[in-house]
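J.: sequence isn't available, so here's the structure alone:
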């Protein structure tokens, strides 16, 4: 007799939020009415900021566009539906888009993207740490 596997508790909350968010996704100002969100994960590795996106079934050369402007990275993708005699599908087709604000200290001129096994990976070089600010000396006015 097989025992049912208990789902890891950590995974329940994101799935619940995804489910609750679906009806409201089209109301977001950053997304076109037909656009669907792209799910990302991000982390820092060595001297790079890494973004990974789930985009299975996409031809990255034809169907993906990545742009960056003023600290905002935008990924647009499209999955085209093939006409088949299918009874049902739960796949998502159409336009996908997502814009993310990059963390401070990234070098927008050093961005690389790769695609492997349905995962788009974008890495961005972290710029040299700059001085946060400097103190300004206050001068006294001569009294008259």
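T.: Nice, I can see it. What you see is a predicted model, and the numbers here were worked out from it, not measured in a lab. Numbering: from 1, shown residues only.
J.: C-alpha from now on. contacts and neighbour counts both.
T.: Will do.
J.: summarise which helices and strands the longest strand seen in the chain is packed against.
T.: Under DSSP state E, the strand in the chain containing the largest number of residues is strand 106-116. Using 3 or more C-alpha pairs under 8 Å, 6 or more residues apart in numbering; DSSP states H and E, the elements in contact with strand 106-116 are strand 119-126.
J.: below is an additional structure, to be compared with the one above:
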């Protein structure tokens, strides 16, 4: 075996690797063709805000937002084609993400807007007073 050099398999090109990560690892998704949506969320000043990264979609046709039992579900479908001098790439699929809304959130008053590939969903969450109340004791 001396003198033999074992060759390692070539690593995938970076664009292929990022596409694989974006699509998810094989066998991880329970529903074929369903991908996750990258989101960020925060609660401030009585408002829950969810921002979802959804480049390359038409929000009027390709996005569905629903609220059921305090769970907000976002579904989107993307069909995108990138053409360069010697390379054409299609990206398509159905994307979905569900999140539990904070207690007291008014899902029926949610609003959404899409700008520069980012969908922002805003849900009012009324502030509840959690002050201390003194209860008088009656002497019987």
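T.: Nice, thanks for sending it over. Here the structure is a predicted model, which means the values were calculated and not measured.
J.: which residues sit against stretch 111-126 of structure 2?
T.: For stretch 111-126 of structure 2, the surrounding residues in contact (C-alpha atoms under 8 Å, 6 or more residues apart in numbering) are 46-57, 59, 102-107, 109-110.
J.: how about that stretch: buried residues?
T.: Within stretch 111-126 of structure 2, the residues that qualify as buried by neighbour count (16 or more other C-alpha atoms under 10 Å) are 114, 118-125.
J.: onto which residues of structure 1 does that stretch map?
T.: Equivalent residues of stretch 111-126 of structure 2 are located at 112-127 in structure 1, counting by TM-score structural alignment.
J.: what's the first-to-last distance across the matching stretch?
T.: 15 Å (C-alpha to C-alpha, to the nearest Å).
J.: how distant is that stretch from the center of its chain?
T.: For stretch 112-127 of structure 1, the separation from the chain centroid amounts to 11 Å (computed by C-alpha atoms, centre = their mean, to the nearest Å).
J.: skip the chain neighbours and tell me the closest residue to residue 121 of structure 2.
T.: Once flanking residues are discounted, residue 121 of structure 2 sits nearest to residue 112: 4.3 Å by C-alpha to C-alpha, 6 or more residues apart in numbering.
J.: next one: that neighbour relative to residue 127 of structure 2, how far apart?
T.: As it turns out, when the distance is counted by C-alpha to C-alpha, residue 112 of structure 2 lies 21 Å from residue 127 of structure 2.
J.: then residue 72 of structure 2?
T.: According to C-alpha to C-alpha, residue 72 of structure 2 stands 20 Å off from residue 127 of structure 2.
J.: so the two - more neighbours on which side?
T.: Comparing residue 72 of structure 2 with residue 127 by neighbour count (other C-alpha atoms under 10 Å), the higher total belongs to residue 72, at 19 against 11.
J.: from memory the more buried one sits against residue 102, does it?
T.: No: with contacts defined as C-alpha atoms under 8 Å, residue 72 of structure 2 does not count as touching residue 102, sitting 10.4 Å away.
J.: walking through structure 1, point out its strands one by one.
T.: In structure 1, the strands defined using DSSP E lie at 40-45, 48-54, 64-69, 72-79, 94-101, 106-116, 119-126.
J.: superposed on structure 2, where does the first one end up, distance-wise?
T.: If I follow you right, that is strand 40-45 of structure 1. In the superposition against structure 2, strand 40-45 of structure 1 averages 1.1 Å from its aligned positions (mean C-alpha distance after the TM-score superposition for structure 1).
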